[in-house]
Every structure is written in C-alpha cells, then in structure tokens.
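> Below: sequence and its predicted model.
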Amino acid sequence: MSLKHTYTLWSPIYDLFVDRATRGARRRSIARLGDVGGQTILLPGIGSGLDIPFLPGGARYHGLDLTPAMLERARRRADAADMEIELRVGDAMDLPYEDGRFDTVILHLILAVVPRPPHALSESVRVLRPGGRLLILDKFLRPGQRAPLRRMINPLISRLATRTDVVFEDLLARHPDLRVIEDSPALAGGWFRHIVLRKDEG
C-alpha cells in the first residue's frame, strides 16, 4: 500500500489520533520561529494542517502534502484560522521548488513517515537558503539504541502509518552544511525530539 493511499484512508480519523497527543509539542516547536516578518516558510508533509493554528503572522507560508484528502482538511483549517497559505499536492522527497527559496522549513512528523527519510531531509536542505533554519519535531532512535520493540514493529507499522527505526544522527551525517542549534526532548521520554538546525552560509 502506497503512502498516498494509506493517508487517504487515515485522513477522516487522523486528527482524532494525532491532534491532542502532539498539540503541545507542535506549539512549542513553532514558538521557536520567533519573528517571521518577511520570511518565506515551507511545511512539507503539512497533512491535515495541525500546525496552522500556531503559525505566527507576517510570513508567506507554503504547505505541501502527498494526499489531496489531507490537504482538503488543511484548507478548511486555514480558512477557519484566516491564515493565508499556499497549499499544493507534492512529495516531500521531491520538492517542486527551486534551490534556496525558503528562509525556514518546518518538518513535523514527516521524516519518520516517508519511505526514504534521507531524501526528504536532503530536499528540505536544498530548498533552504544559506543561513536558514530547519525546525524538526519527530520520533527518532538514538545511535546504538537497541529499542527491540520499536525495531520489531517497524516492518508492520511503517506500512500503516509511520516508521519507528529512524536514527536522526544517520540523516544528519549526510549534511556537513547543517549545524545543530537545539536538540531537546519533546514527548514520550525523549523518543520525540525538538531539533533546530541551521544551514551554513556557504
């Protein structure tokens, strides 16, 4: 089953499972944006738009998702919040934007969802301007962490919704142009993490 098909099926009930559990962590992550006046900000894998109510004004926002059914929910949420945001269908692993277009990229619960996390991170880095920031909220294993249950269930759960075996440090090692500004626990005893990265000026 493709990711698009899976999340089309999930879309009517996705918020029931995810919204309350992640709302506080989303709010805290987005608070790290600070003053966004004049910025252009991308949210790959925006899903049903659970981040939209917390986005500060003053920026130009773009949201992208693989699943039209999820984007329709995001459009309704944006309308309810009176938020101007350009929403389009697209793949976080193959972003339809030019290099260096965005000041900030927000990756909430997407790197551990896509089939190829390194591609998703690489694409976000590509479209980020030098000096720009990546805000990440997701679940990651630590290097060398055994986590036998998480690894055991991954083959099944990755077909249904998300991956449980992604090691963030393995992704980061591919990008010497990224600097870690923050890496702190977010949820579930630190399984979910707040990570802020900055792209080198060049």
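Alright, I've got the coordinates.
> make it CA atoms for all contacts and neighbour counts henceforth
Fine.
> Now do the helices in the chain.
3-10, 14-31, 68-80, 117-127, 148-160, 168-172 (DSSP state H).
> Kindly state which of the ones you listed is positioned closest to Gly37.
Of all those, helix 14-31 sits nearest to Gly37, with 14.0 Å by C-alpha to C-alpha.
> Would you indicate which residues of the closest one are buried?
Asp15, Thr22, Ala25, Arg26, Arg27, Ser29, Ile30 (16 or more other C-alpha atoms under 10 Å).
> Looking at those, which is nearest Gly47?
Closest to Gly47, out of all of the buried residues of helix 14-31 and judged by C-alpha to C-alpha, is Asp15, at 9.7 Å.
> Put this next to the previous one:
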Amino acid sequence: MVGAARWDSYAKFYNLVLKTVAAQRQQLFQRLVLSEPLKVYIAGCGSGLDLPYLPAQSAVLGVDFSAKMLKQSAQLQQQLQAQGHPLALTLQQGRAECSGLADSSVDLVLLHLILAVTDQPQALLQEAIRVLKPGGVISIWDKFAPQQISRLRRIADYLSRRLGTTLLLQIDDLLQPHSLVIMQRHRMLCGQMQHLMMTDPTTHLTTHNKERG
C-alpha cells in the first residue's frame, strides 16, 4: 500500500471524498448507541471524522501515519471543544497495529475504513483484540469482497492499490482465526460495504447474534 507521504497528499481532499459515505457513518454510530464517556482507540483516525460521534469527555487515542491527517484531527477537536463537546484526545503518528496501549484497556475500538488500507490487516485486528476490555466493542466498517471474486474486481483492485486501498479483502477470512462474537452485521451498497459490531465471547453469553442485510 502507499506510504505516509501519499496520504499526506490526500489530506486536502479526503473529507470531500468521505462525504459520499457520511450517512453510513452516522447510521453506524446510531447503532453503537454511545452515551457515557468511554476510553476509545481509533486505528487509522485520518482527519477525525469519527470524533463528533463519540460521547463528550471520552478519552480517545487516534493513531495515523499521516501527519497532515493528524493535524486535521487536532483542528476538529478544537472545534468540538468550542462547541461544548470536549474530548481528551491524544494523537499519535505511527502504525495503527502498534498502538502502545495496555492490554484490555479500552471500551471501544474503531476500525473504520482502515482494514482495507493497511498492509497488515490481521495484525491490526489482533491489536484491536489485545487492547479491548472485557465487554468492550470492536466496530469494523469497510468495503469487503464477496467469497467469489470476479476478474473485473481483480482488475479494479490493481488500480485501487495504487491509490492506497484493496478491493479484495474478505472479512470472514480475516475473522476466522479469532473467537469474536458478531453482535450485529449490516450490509450496505449491495454488500460492498459492511458494518460489524463485535465483542469477546466470554462477555457475550446471553445475547443472540444479529445479522441484517
């Protein structure tokens, strides 16, 4: 995948592009039903588009390897503060699979539009599991490939990788080595985008899995 310098160059139009899925982002946070302040890890936080949806007073670590994206996150935090929605935000430049957080230390991990970008998706998912508290939630939102991948999709992936993202990531294969419980699963854009809410099975013994198309 492309490096930090390329993502720095994307920073000036990143928010404009992501407006195309702004409604999806709003809907997924409605499903998460966040109210009380939380300890949150945002892996690949980008320009901070998730920040307005987090409960005020939450302690948030955002990691991204683009310095310009992190600068935009900091500016958004200042705007939220001025609007009476303060967050204890720490921003860290680096790779998201190396957060530096303690084991079992966060209530919520957001993996939003990052698994298809990183060249180490399995390592990133493992990091999310490592830092999650018992009873915590991992929220995954991204574009995922179906089990049968067409030749046209493979050709498109050849081009998309040069922009920094893959079209071939299969979420079920990624989750297979782990024992996470899928609490909810929502498919959007004819299944091209998915939102999954997951937790540790040891703390999810009484709730039935929900899968929605």
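All right, it came through fine. In this text, all values refer to a predicted model and were calculated from it rather than measured experimentally.
> Overlay them and tell me the TM-score.
TM-score of the superposed chains, computed with TM-score structural alignment, normalised by the length of the first structure, equals 0.90; 198 aligned residues with a C-alpha RMSD of 1.7 Å.
> circling back: can I get the buried residues of helix 14-31 of the first structure in a markdown table with distance to Arg73 of the first structure?
Formatted as a markdown table, those follow (distance: C-alpha to C-alpha, whole Å):
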| residue | distance to Arg73 of the first structure |
| --- | --- |
| Asp15 | 10 |
| Thr22 | 17 |
| Ala25 | 21 |
| Arg26 | 18 |
| Arg27 | 19 |
| Ser29 | 22 |
| Ile30 | 20 |
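> List just the nearest of these to His175 of the first structure.
Ser29 (21.9 Å).
> excluding its backbone neighbours, what's nearest that closest one?
Closest residue in space to Ser29 of the first structure, ignoring its immediate chain neighbours: His194 at 6.5 Å, by C-alpha to C-alpha, 6 or more residues apart in numbering.
> residues in contact with that neighbour?
His194 of the first structure makes contacts with Ser29, Leu135, Ile136, Leu137, Asp138, Glu182, Asp183, Ser184, Pro185, Ala186, as judged by C-alpha atoms under 8 Å, 6 or more residues apart in numbering.
> Considering the residues you listed, which possesses the most neighbours?
Leu137 (29 neighbours; other C-alpha atoms under 10 Å).
> How much space separates the residue nearest to Ser29 of the first structure from Ser184 of the first structure?
From His194 of the first structure over to Ser184 of the first structure the distance is 5 Å, taken as C-alpha to C-alpha, to the nearest Å.
> ditto for Asp65 of the first structure
The value you get for Asp65 of the first structure to Ser184 of the first structure, if C-alpha to C-alpha is used, is 27 Å.
> try Asp19 of the first structure
Asp19 of the first structure is 21 Å from Ser184 of the first structure, by C-alpha to C-alpha.
> How about Asp35 of the first structure?
Per C-alpha to C-alpha, Asp35 of the first structure is found 21 Å from Ser184 of the first structure.
> now Phe168 of the first structure
Distance of Phe168 of the first structure to Ser184 of the first structure, given as C-alpha to C-alpha: 13 Å.
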